[in-house]
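Undergrad: Let's see this in three dimensions:
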Amino acid sequence: MASPEHDLAPLDPLLDRDGVRLTVDDALATVTLTNPAKRNAQSPALWRALAEAGRLLPGTVRVVLLRAEGKSFSAGLDRQAFTPEGFDGEPSFLDLARGGDKELDATIAEYQEAFTWWRRGDLVTVAAVQGHAIGAGFQLALACDLRVVADDVQFAMRETSLGLVPDLTGTHPLVGLVGYARALEICVTGRFVAAQEAVGCGLANIAVPRDQLDAAAADLASAVLAAPRDAVIETKTLLQGVHGRSYEEQRAAERQAQGRRLRDLAGLGE
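TA: This is a model prediction of the structure:
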């Protein structure tokens, strides 16, 4: 199979700025982090570009592949954020701390928008992760439904070690994937989670040699696309709602979803 880089080379990007490129090929969209010189370190500008990528997706898109150029998926938040001057044109962390509660909450909520749309019910999102995925990089990988990792992957949640907390929507999926005790241990120690453990504890679906990462992620995306779209959407919705329902409520949700599918297949849908 040709690599995604080869497949996507002729495509004109819908977005290409601030370290983010979005290309679309019918039902498959690819979001690429494009600043390997800085190990795809993240900034508010990158987060705004990621949020914009989500808004730009055409209705034809069913699967979104998230990947990164270079040796690292993302080394996390750009350390410039911790300097007094921060980023040009952006409030520094010190400025945010000095502001009011509403302003601080609104700013963090804006940053989180880069991480929320990956869970949309009409999409299946696949992250291809190599090298370091630290802090915000770990949380971006966690934002996706599925993760394919290279055998050199190194996940780490370093926020607590810096006196902060993971605040880019990563705590909910992390606990859901590995359980409370392991999630707490990963976060408060800041240790690395390598490929074998990531697969074993549910953080990753599969680990492959680094040179096979793009092909393996593309194969997974193709497998998802092979299933009927409405059935995939109904199944994702069922699974996403499990933790908010009792066993009996989940049984009822399954019956209702299957009824919709049967009527649709019989040509009786609305």
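Undergrad: For the rest of this, base every contact and every neighbour count on C-alpha atoms.
TA: OK.
Undergrad: Next, the buried residues of the helix or strand hosting Leu225.
TA: If you go by DSSP states H and E, Leu225 is part of helix 213-226. Using 16 or more other C-alpha atoms under 10 Å as the burial criterion, the residues of helix 213-226 that qualify are 213-218, 220-221, 224-225.
Undergrad: To check against the first, give me the structure of this:
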Amino acid sequence: MTTAAVDPGLLERGGVALDVDGPRATIWLSRPEALNAQTPATWEALRTIGEALSDEVRAVVVRGEGRAFSAGLDRRFFWAREVDGMPGIAGIAELPDGDADAVIAGFQAGFSWLRHPARVTVAAVQGHAIGAGFQLALACDLRVVADDVQFCMAEATLGIVPDLGGTHPLVHAVGYARAVEICLTGRRVGAEEAVACGLALRAVPVAELDAEVDALVSALLAPPPGAGAETHALLARVADGLDPAAALAAERAAQLRRLRSLAAGEG
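TA: Have a look, this model is predicted:
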């Protein structure tokens, strides 16, 4: 395994680890002693990883070390102006509108690249996935969960809103009504419900999570790279609201690109 060209100091500050093995990358939230609580440095590290991964990487797995995926935002940042040189909630609130918007947009960039159709992304989730942890799992294309998973969108109950890109994929995954109920009540969603409502692809015992994710990623990487990428991009555009006629046109264009590529011997 190798590591992409990302500053090791940045990864350490963000509590993130990265392994790259050919077409597969694995991102670990690596603060198990803090239940992988996230900080702005975590989001900076995630954004930098997204920028640094080579085109060879076609699948990304996101997971947490230890017994939790992520317990959400590090509590030190709640209502603090600054922690470890990074802005807390109170510090952001004091900024002019444009500056505050830019800061939050920078945080979101750590998550949004995970939905780019250039790669398929899988969240392997066990234990708590709360707040920012839930939103990080939602940023991925697919979620495989352990049977002890506890999803929770706690932001509204704390007086804030989910602002790391979680609202759009949550509504798409579970529907508007259930998303409203999950977000406003802040209740926990376990493995059985997560699968039943479309939030998770499947649930397995904790001991089987690694093998299940490995098998899924191998299957996702099985198609030729060009065909896989084109198909993923088609589905992503439909999920983003492409109308039926435009989807048909997109299919025709993608197929023509594939046929010409195959005719040219490019695979």
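Undergrad: what's the TM-score here?
TA: Comparison of the two superposed chains (TM-score structural alignment, normalised by the length of the second structure) gives a TM-score of 0.93, and 259 aligned residues with a C-alpha RMSD of 1.5 Å.
Undergrad: quick one on the thing from earlier: can you redo the buried residues of helix 213-226 of the first structure as CSV, where the extra columns are distance to Thr34 of the first structure?
TA: CSV is the format used below for the buried residues of helix 213-226 of the first structure (distance: C-alpha to C-alpha, whole Å):
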residue, distance to Thr34 of the first structure
Leu213, 17
Asp214, 15
Ala215, 19
Ala216, 20
Ala217, 18
Ala218, 18
Leu220, 22
Ala221, 21
Val224, 25
Leu225, 26
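Undergrad: Which stretches in the stretch 151-267 of the second structure count as strands?
TA: Taking DSSP state E, counting those that start in this stretch, the strands of the stretch 151-267 of the second structure run over residues 202-204.
Undergrad: Can you show me the helices along the second structure?
TA: In the second structure, the segments counted as helices under DSSP state H are 8-14, 40-52, 89-93, 97-112, 132-139, 167-174, 176-185, 191-196, 209-220, 225-239, 244-263.
Undergrad: okay, the ones you listed in JSON lines with distance to Arg202 of the second structure next?
TA: Shown next, in JSON lines, are these (distance: least, C-alpha to C-alpha, whole Å):
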{"stretch": "helix 8-14", "distance to Arg202 of the second structure": "29"}
{"stretch": "helix 40-52", "distance to Arg202 of the second structure": "25"}
{"stretch": "helix 89-93", "distance to Arg202 of the second structure": "35"}
{"stretch": "helix 97-112", "distance to Arg202 of the second structure": "22"}
{"stretch": "helix 132-139", "distance to Arg202 of the second structure": "14"}
{"stretch": "helix 167-174", "distance to Arg202 of the second structure": "13"}
{"stretch": "helix 176-185", "distance to Arg202 of the second structure": "19"}
{"stretch": "helix 191-196", "distance to Arg202 of the second structure": "6"}
{"stretch": "helix 209-220", "distance to Arg202 of the second structure": "9"}
{"stretch": "helix 225-239", "distance to Arg202 of the second structure": "20"}
{"stretch": "helix 244-263", "distance to Arg202 of the second structure": "28"}
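Undergrad: Quick one, which of the ones you listed gets closest to Glu155 of the second structure.
TA: Of all the helices of the second structure, helix 176-185 sits nearest to Glu155 of the second structure, with 7.6 Å by C-alpha to C-alpha.
Undergrad: Would you mind getting the average deviation of the closest one from the first structure?
TA: Its aligned residues in the first structure lie a mean 0.7 Å from helix 176-185 of the second structure after superposition (mean C-alpha distance after the TM-score superposition for the first structure).
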